[in-house]
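K.L.:
pasting the structure only:
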């Protein structure tokens, strides 16, 4: 039951006990009945199922992030990226702030401060960086709500910053040819498989032979290699899918299978978090270990890029973007692409939609109809060598005369010299 306590200031403090029997304060009031009512209301809420753990909201964001993040099943690259974002952009500001003290207004001010710092000594962050930091903060606070440490997510109403328009970096077929030219057959096959299937690097590293159906020419994408735990783990967003294989790539895989069969085992030798192992991995490093995106990207991939003269920041993950860009430019719909890429939402796939010219012809026809007519395109008139044409006509007339049994004189009105053509300039 709730009660009040009179303070030395003459005011009244409302008190109650939460669901765990711990004493809690409902605040300080000038009137005793008001303090008692507020304490009784909070005590009733605490007794209801799913009530917020008041004590749990006192944990700092930094401590909560460590507690929450350790429980997540993430790939090595994703885990490293999130920790870097937290250490560099979130923890310096929110690390020592209790969850219950984080407000929507303060989160908005934090976002604005990163985009437009007040002091020259403060570093300005890019919209992409701020977006990623805000996304991680929101996700962590959503988890706090689910854990009953918060009643609502204070960062949820804060909008993401607008992103500048720019052209994404995709590889052209010539660039892929150049990159694979400077690789051995094993690593070149990894690249060709990446740009022709859109598999994430972890999916390539965790691909097993039994997941390839050579008769149907498809790959069943079911699992991935987790670099952090060194296990075969579920896919991102658990989006299993089937991806078709081009005929030429199927042939390369068959040749590689014959070469790799001598050292292939019955299992991959790694722990599987899902299903049972049905065969060996397609790709293994020099010492037999699964390939890792960081090691492979900084050595094999980087060296080939430099030798091929490919400019710009191009990552192994851009093989996946290249796959998407090639398909969308060939008329594959966003819905089909989302299915092939294993995206949980079409919104993610729409980033490639600007590469498609689908529907442009229909738009042009509609505009032409609106104007009332279609502008005719006049054919180009080839240059004429008048002297050659005249000689050909004269020769044809002589041959015709021979066929008729007589030789006809050349017509008197047939032009013989350039002047006879009205002074036209004759092509020579």
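P.N.:
Now that the structure is in, tell me what you want to look at. A quick note: this is a predicted structure, and the numbers were derived from the prediction, not measured.

K.L.:
going by C-alpha atoms from here, please, whenever you check contacts or count neighbours.
P.N.:
Noted.

K.L.:
pretty sure residue 102 sits against residue 156.
P.N.:
No - contact criterion Cα atoms under 8 Å: residue 102 and residue 156 do not qualify, at 11.6 Å.

K.L.:
how about residue 4, what does it touch?
P.N.:
Contacts for residue 4 (Cα atoms under 8 Å, 6 or more residues apart in numbering) come out as 12-15, 32, 35-36.

K.L.:
again, but for residue 28
P.N.:
So residue 28 contacts 11-14, 35 (Cα under 8 Å, 6+ apart).

K.L.:
I'd like the next helix or strand past the one helix or strand it maps to.
P.N.:
In this assignment (DSSP states H and E), residue 28 forms part of strand 23-29. As assigned by DSSP H and E, the chain's next helix or strand after strand 23-29 is helix 32-47.

K.L.:
now the element after that next one, going C-ward?
P.N.:
helix 61-69.

K.L.:
what's that next one in contact with?
P.N.:
With Cα under 8 Å, 6+ apart as the test, helix 61-69 has contacts from 91, 94-99, 140, 143.

K.L.:
now the following helix or strand past it, how far from the centre of its chain.
P.N.:
Going down the chain from helix 61-69, the next helix or strand is helix 76-85, by DSSP H and E. When C-alpha coordinates are averaged (Cα atoms, centre = their mean, to the nearest Å), helix 76-85 and its chain have centres 16 Å apart.

K.L.:
so which bits of helix 76-85 are buried?
P.N.:
Under the neighbour-count criterion of 16 or more other Cα atoms under 10 Å, helix 76-85 has 76, 79, 83, 85 buried.

K.L.:
list the contacts for residue 245?
P.N.:
196-197, 217-219.

K.L.:
this is the other structure I want to compare:
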């Protein structure tokens, strides 16, 4: 029950403060008035709004954006650990520097539009601006529910269009070239399981023998590992195992008998236990990529003429230094030369950097030390990501006639529209249409 509290002002005249109790039983003010009747009307209206759920305190909107985000929103907002790490970076780099000193109630859509324009002028791409806008919109959605503001400042604000690039799917022949450049048998098996299953990297590197049924060939995906910075890890580590995959949904699928037999032989020969990692971190001192002859059999034996018109044989230190040639045979010869000198204690060698890991394979280490060198050595001629193996798996299945719903469940997609993106993505997808066009044109010509 509210009341009007009387007090005497500096001018000696009485004034009345409208007081009421909030949901926590604390005394709140609905304003100060010259008459008791106006004060009674104010606290009664405040209680009516409170019963209707329209609880408002003007002082909430006086908090700055930086205070609200850093003290209330970010610490208490529920999100995945990897998402929290990404949000922290984007907030510190692109959002807080612009809005941190502004009051929540004073941020208008015009301010957000100006912020979007500033990002474009600084050269940020549409994908980065879209990500930043998603974070800012989530902040104002929560602030609106918390009644920190009564206006969603992101509503109606447009951002640059994010272009949808077509998927470039590697062909089976290109995959075989990359596979052949991996000299480590365990890494070859890892890549083969990846293309056979279409698993995400965090699911594949967390796989353990107990997740495989070697009799039926069924794989159960029930966990995933994510790599975090120590400040975002609950215990200050690097790897965090989540007891659920993406979309919080377990899935089961079958792999070929050929791969199952390879896995069975590998598990028995290495003596892996049921709870051991199926693909642990390999020895960082061993080369994982084969450095051999040029990929093209008709490639000339000599390098291109240098500035003095001289040519050198590929695969030699002279070709690397004097040509200078950066083909795989020349780079391999120079790497072997440097390794030999380091092993002999020459050139004041520094210790090789080693990744600190709990047994899981770091994604960036695998990309830089294994995958990218193998792609370059294979001579594919374009950038191929590890995640592209998942795209290739889906595309190959659909091109081979697999059911769309089966592929969706196999990959763990949340929507079948995501799976449909992989229809007709192989380079040979339009051949049927071209053949039909040729038949019609041939008929009219005849």
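P.N.:
Looks like it came in fine. Just so you know, these numbers come straight off a predicted model, no measurement behind them.

K.L.:
overall similarity of the pair, as a TM-score.
P.N.:
The TM-score (TM-score structural alignment, normalised by the length of structure 1) is 0.65; 350 aligned residues with a Cα RMSD of 4.5 Å.

K.L.:
picking up where we left off before, and the angle for the strand holding residue 28 of structure 1 with helix 32-47?
P.N.:
Orientation note: strand 23-29 of structure 1 sits at an angle of 150 degrees relative to helix 32-47 (axes from the mean of the first three to the mean of the last three Cα atoms, to 10 degrees).

K.L.:
tell me the buried residues in strand 23-29 of structure 1?
P.N.:
Under 16+ other Cα under 10 Å, the buried positions of strand 23-29 of structure 1 are 24-26, 28-29.

K.L.:
still on that earlier bit, inside strands: which ones of the contacts of residue 245 of structure 1?
P.N.:
Counted as lying in strands by DSSP state E, out of the contacts of residue 245 of structure 1, are 218-219.

K.L.:
can you say which two of the contacts of residue 245 of structure 1 are spatially most distant?
P.N.:
196 and 217 (12.4 Å; Cα to Cα).

K.L.:
looking at those two, which one has more neighbours?
P.N.:
Ranked by neighbour count (other Cα atoms under 10 Å), residue 196 of structure 1 and residue 217 place residue 196 first, with 20 against 15.

K.L.:
state the distance from the nearest residue to that one once chain neighbours are set aside to residue 341 of structure 1.
P.N.:
Nearest non-adjacent residue to residue 196 of structure 1, counting by Cα to Cα, 6 or more residues apart in numbering: residue 323, 5.8 Å away. The gap separating residue 323 of structure 1 from residue 341 of structure 1 is 9 Å, by Cα to Cα, to the nearest Å.

K.L.:
give the aligned equivalent of the residue nearest to residue 196 of structure 1 in structure 2.
P.N.:
Taking TM-score structural alignment, the alignment pairs residue 323 of structure 1 with residue 393 from structure 2.

K.L.:
what's the burial count for the closest residue to residue 317 of structure 2 other than its chain neighbours?
P.N.:
The shortest distance from residue 317 of structure 2 to any non-neighbouring residue, by Cα to Cα, 6+ apart, is to residue 334 (5.4 Å). The tally of other residues near residue 334 of structure 2 (other Cα under 10 Å) stands at 20.

K.L.:
my read is that residue 334 of structure 2 contacts residue 320, right?
P.N.:
Yes - in terms of Cα under 8 Å, residue 334 of structure 2 counts as a neighbour of residue 320; the distance is 6.9 Å.

K.L.:
which parts of the stretch 101-250 of structure 2 are helices?
P.N.:
Secondary structure of the stretch 101-250 of structure 2 by DSSP state H, counting those that start in this stretch: the helices cover 109-121, 126-145, 172-180, 185-197, 201-204.

K.L.:
for the stretch 201-350 of structure 1, that is, sorry about that
P.N.:
Assigned by DSSP H, counting those that start in this stretch, the helices in the stretch 201-350 of structure 1 fall at 201-205, 247-260, 293-296, 302-308, 318-329, 334-341, 346-349.

K.L.:
ranking those by burial, who's on top?
P.N.:
Of the helices of the stretch 201-350 of structure 1, the one with the most neighbours on average (mean count of other Cα atoms under 10 Å) is helix 201-205, at a mean of 24.

K.L.:
give the other helices and strands that that one contacts.
P.N.:
When contacts are defined as 3 or more Cα pairs under 8 Å, 6 or more residues apart in numbering; DSSP states H and E, helix 201-205 of structure 1 packs onto helix 185-197, strand 223-226.

K.L.:
ok, now with 6 Å
P.N.:
Contact partners of helix 201-205 of structure 1 among helices and strands, from 3 or more Cα pairs under 6 Å, 6 or more residues apart in numbering; DSSP states H and E: strand 223-226.

K.L.:
distance from the strand it packs on to structure 2 after superposition?
P.N.:
Strand 223-226 of structure 1, aligned to structure 2 and superposed, deviates on average by 1.5 Å (mean Cα distance after the TM-score superposition for structure 1).

K.L.:
give the aligned equivalent of residue 330 of structure 2 in structure 1.
P.N.:
With TM-score structural alignment as the criterion, residue 330 of structure 2 matches nothing.

K.L.:
mind telling me what element residue 330 of structure 2 is part of?
P.N.:
Using DSSP H and E, residue 330 of structure 2 maps to helix 328-343.

K.L.:
which strands and helices sit next to that helix?
P.N.:
Counting by 3+ Cα pairs under 6 Å, 6+ apart, helix 328-343 of structure 2 packs on helix 317-322.

K.L.:
name the residues of the helix it packs on that are buried.
P.N.:
Buried, per 16+ other Cα under 10 Å, within helix 317-322 of structure 2: 317-320, 322.

K.L.:
and which of these is nearest to residue 403 of structure 2?
P.N.:
Distances from residue 403 of structure 2 to those, taken by Cα to Cα, are shortest for residue 320, at 50.9 Å.

K.L.:
wait, that closest one touches residue 330, no?
P.N.:
Yes - with contacts counted by Cα atoms under 6 Å, residue 320 of structure 2 reaches residue 330, the gap being 5.3 Å.

K.L.:
follow-up on the earlier one: what distance do you get for the match of residue 323 of structure 1 to residue 408 of structure 2?
P.N.:
Applying Cα to Cα, the value for residue 393 of structure 2 to residue 408 of structure 2 is 12 Å.
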